[in-house]
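[1] Let me see the structure of the following:
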Amino acid sequence: MTTKRGAYIHIPFCDHICYYCDFNKVFMKNQPVDDYLDALALEMRGYGKEGRPQTIYIGGGTPTALNETQFERLFTAIERYLLNPSVKEFTVEANPESLNEAKLDIMKRFGVTRLSIGVQTFDDRLLKEIGRAHKADDAADAVRLAQSRGFDNVTLDLMFALPGQTEASLHESLQQALSLGTPHISIYSLQLEPKTIFYNRMKSGKLRLPGEDIEADMYGQIILELERHGLHHYEISNFAKPGYEGVHNSMYWSNEEYYGIGAGAHGYWNSMRYANAGPVKKYIERVRERGNGRVSEHPVTVTEKMEEEMFLGLRLMKGVGIKNFKEKFGESIEHVYGEQIAQLMRQELLTERDGRLAMTQKGIFLGNNVFEAFLIS
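    Below is the predicted model of the structure:
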């Protein structure tokens, strides 16, 4: 059975907690890691029976926080239950301080095609400020080590609008990132999320962030600099050389379905969005009881699917296909969203080109305004 789907696998364990992170994560020490890997394998087995995915993405937490024996166990289960010989992309997130030759060789042996290395910035002062465990040289060394072990498809994860970050510091980080020659860079502005150290500092007035105008200037600098070096801007926060666009994440933005596997993972399957138990022990118990970790399910209505098609699809620079919308939903995009489209076009935030609706350059900087216009439920 071959349908377009992906699989996201969550490894919640971390050796330390970054100050901005709101993903489901726990300190590695004293955690039931082996029991967790058993539960993952059981959940994988169930989804694998539904059909093996075209893309696999292992995220966290910190997947590379697992030791080599645990790492091998994880990939053995993936190979047994999920890995498709014709997989289009197999990505693993890695932190510089926990990536080594042995783990790279395990990933290469099991068919991993892409690494996402969490660099965030090449400014040592800022790395300390945001709670990262590595230094800039560690990140550069990790990238070069991966390249030396045969990984040519490496993406760097960077951040901007960090506390105390200047445009000069951002420029220097971009230059160091570009000097490594990776074919893909993802770069996100800092988002303050509840239950994070940074959020608590902000609430108490102890966090100094760049203003909105400086953040916009930084974003403009990012676009110009990365495109000038041959990395085309294909999604709001993602830049790639031709042929190196992220396949798995593009499935999210194209509103395709995917399995969510692991503690706190979210999935979208058979028109159902679901969430797994977040606490590690609760997830393990849930999987042992019923074969998956789900604790909530939401049937997605046609109206919700249309909304998602728009606010996810418009993250892509190519936008949303007008004909494809009609084929998917049986209604024209003009009939459903004609008023919103006309208003956004008058505001010069949206344009139509080559049979697609896409954000203008102005719209890219005001993306949230555009997305909100398509929420009709």
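[2] Every contact and neighbour count from this point should use C-alpha atoms.
    Noted.
[3] show me the contacts for N200.
    P194 (C-alpha atoms under 8 Å, 6 or more residues apart in numbering).
[4] which residues sit in contact with F371?
    Counted by C-alpha under 8 Å, 6+ apart, F371 has contacts 310-311, 314.
[5] other SSEs contacting the helix or strand containing K328?
    K328 is part of helix 322-329, with elements assigned from DSSP states H and E. Under the contact definition 3 or more C-alpha pairs under 8 Å, 6 or more residues apart in numbering; DSSP states H and E, helix 322-329 sits against helix 302-313, helix 333-346.
[6] hmm, who's touching the shortest one?
    Translated: helix 302-313. Here helix 302-313 makes contact (C-alpha under 8 Å, 6+ apart) with 252-255, 319-320, 325, 329, 370-372, 374-377.
[7] Out of those residues, which sit inside helices?
    252-253, 325, 329, 370-372 (DSSP state H).
[8] Which of those residues are buried, as a ChimeraX select command?
    Of the ones in helices among the contacts of helix 302-313, the buried ones go into a single ChimeraX selection, burial set by 16 or more other C-alpha atoms under 10 Å:
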select :252,253,325,370,371
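[9] TSV for the ones in helices among the contacts of helix 302-313, including distance to M44?
    Listed next are these as TSV, based on distance: C-alpha to C-alpha, whole Å:
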residue	distance to M44
Y252	20
W253	23
F325	32
F329	31
V370	37
F371	34
E372	35
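[10] now, among the ones in helices among the contacts of helix 302-313, which is nearest to T360?
    Top of the list for closeness to T360, among the ones in helices among the contacts of helix 302-313 and by C-alpha to C-alpha, is V370 at 10.4 Å.
[11] To compare against the first, here's the next sequence to fold:
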Amino acid sequence: MPEAIYIHIPFCEQICHYCDFNKVFLANQPVEEYLDALEKELIATLEKNPPQKIKTIFVGGGTPTSLNEQQLERFLSMIERHLLPFATSDLEFTFEANPNNGLHSKLSILKQGRVNRISYGVQTFDNELLKTIGRTHRKKDVFEAVEEAKKIGFTNISVDLMFSLPGQSFAQFEETLDTAFSLDIPHFSSYSLQVEPKTVFYNMRRKGKLALPAEDESATMFELLIDRMKEQGYKQYEISNFAKPGFESIHNLTYWNNEEYYGIGAGAHSYVANKRNANAGPLNKYINMVEETGFAYIDVHEVTKNESMEEELFLGLRRASGVSKKHFYNRYKVSIENIFGKQINDLKQRGLLQETDDFIQLTRAGFLLGNEVFQEFIGIS
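    From the prediction side, this is the model:
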């Protein structure tokens, strides 16, 4: 059974221009009814597939800290009743948060509710760029939010950073990194802007109103990111994630290790009992479906052995450690070379993969062209 659970809170007080996650404006939304549905789905899910232990809980969004104090307390009491009895002693419990004003009391509530990891959506420290991408916080707010979390007792703090933003220069990203390191926190996630459908930026680009850095400049920013993180003692343990020793995200490693996980909430995905499930995204549809059946699945797909082997490659190669040949054989009873030998050799010749006695890994060039590498393993087995 899964040892990880993701819970989705879709409410936002501001919709960012790049965001394509399932989200809605907070104002006038049925928040209490949504929390009712969350609990009902959680109970039904655990009854259908009872966990033996829970090692990681991740609450994402949306903006989970858009819940008011009473709603946060209600939500955390739900977690305490239904999930904490299964929690391991080293449970990683992550809450996403926006570094806005007025977080102190909410952070205290989270700490009391056994949350032990905070992930701040910062993206950049440049105030003009923050306005451009639709964020409401400013540089000073980030420092205050991180300091608040530290004062309350959080030691595991992560910050999201983006590069290749509209109008962003190499020098601006370099300054963002300098500022980020001054926060003295143990984890960063950093990734290039991707313009997704149904976003403000997508519509702007269609109209020719979105000026983005050139592809080669974006690659140069990524190389700067890799080098500067290493200089500062952060290990790149996954393409977009960097941590001080012992602070790697256990929850996200669940995905990259191709392990199963529960997913609760509107638009959430799960991987349980060899099935990948997708929940309804629209709020009212989700609430009504859960009210009727306890679940909100709009798609259920049983993963075949071939699909699982492909996922093992394109998910596992995201890790710096790569894919273990021994683990692959133990899981699928066939050697990785028998299934993907041609693709691996081709990518090695192109300088995108490297091989040790037991691991297949991305090279530095492979990190820069990750999506191109992963595509080679999809739909071929």
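[12] Reformat the contacts of F371 of structure 1 as a markdown table; add neighbour count and distance to A133 of structure 1.
    Formatted as a markdown table, the contacts of F371 of structure 1 follow (neighbours: other C-alpha atoms under 10 Å; distance: C-alpha to C-alpha, whole Å):
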| residue | neighbour count | distance to A133 of structure 1 |
| --- | --- | --- |
| M310 | 28 | 38 |
| F311 | 23 | 35 |
| L314 | 27 | 35 |
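[13] Take these and lay them out in TSV including distance to F110 of structure 1.
    Shown next, in TSV, are these (distance: C-alpha to C-alpha, whole Å):
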residue	distance to F110 of structure 1
M310	36
F311	35
L314	34
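[14] Please identify which of those is nearest to K88 of structure 1.
    L314 (23.3 Å).
[15] and the equivalent of the closest one over in structure 2, what is it in contact with?
    Alignment note (TM-score structural alignment): L314 of structure 1 maps to L317 of structure 2. Residues near L317 of structure 2 by C-alpha under 8 Å, 6+ apart: 323, 360-362, 374.
[16] which ones among the residues you listed are found in strands?
    Among the contacts of L317 of structure 2, the ones falling in strands (DSSP state E) are 323, 360-362.
[17] Can you select the buried ones from those in PyMOL?
    To isolate the buried members of these in PyMOL, using 16+ other C-alpha under 10 Å:
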select buried, resi 323+360+361+362
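[18] of the ones in strands among the contacts of L317 of structure 2, closest to H137 of structure 2?
    L362 (35.9 Å).
[19] Identify the residue of structure 1 aligned to that closest one.
    L362 of structure 2 maps onto M359 in structure 1, by TM-score structural alignment.
[20] how near is that match to E235 of structure 1?
    Distance, M359 of structure 1 to E235 of structure 1, using C-alpha to C-alpha, to the nearest Å: 11 Å.
[21] do S98 of structure 1 as well
    Using C-alpha to C-alpha, S98 of structure 1 is found at 29 Å from E235 of structure 1.
[22] higher neighbour count, these two?
    E235 (22 against 17; other C-alpha atoms under 10 Å).
[23] check contacts around the aligned residue in structure 2 for that one.
    Taking TM-score structural alignment, E235 of structure 1 has E238 as its aligned residue in structure 2. Neighbouring residues of E238 of structure 2 by C-alpha under 8 Å, 6+ apart: 318-320.
[24] which SS class is the most centrally placed residue in structure 1?
    The residue lying closest to the centre of structure 1 (C-alpha atoms, centre = their mean) is N249, at 6.4 Å. Using DSSP: H, G, I helix; E, B strand; the rest coil, the structure places N249 of structure 1 in helix.
[25] Just give me the match in structure 2 for it.
    By TM-score structural alignment, N249 of structure 1 lines up with N252.
[26] now do R125 of structure 1
    Here R125 of structure 1 is matched to E128 in structure 2, going by TM-score structural alignment.
[27] same deal with S179 of structure 1?
    In structure 2, S179 of structure 1 lines up with S182, judged by TM-score structural alignment.
[28] now its match: how far from T155 of structure 2?
    In this structure, S182 of structure 2 and T155 of structure 2 are 15 Å apart, going by C-alpha to C-alpha.
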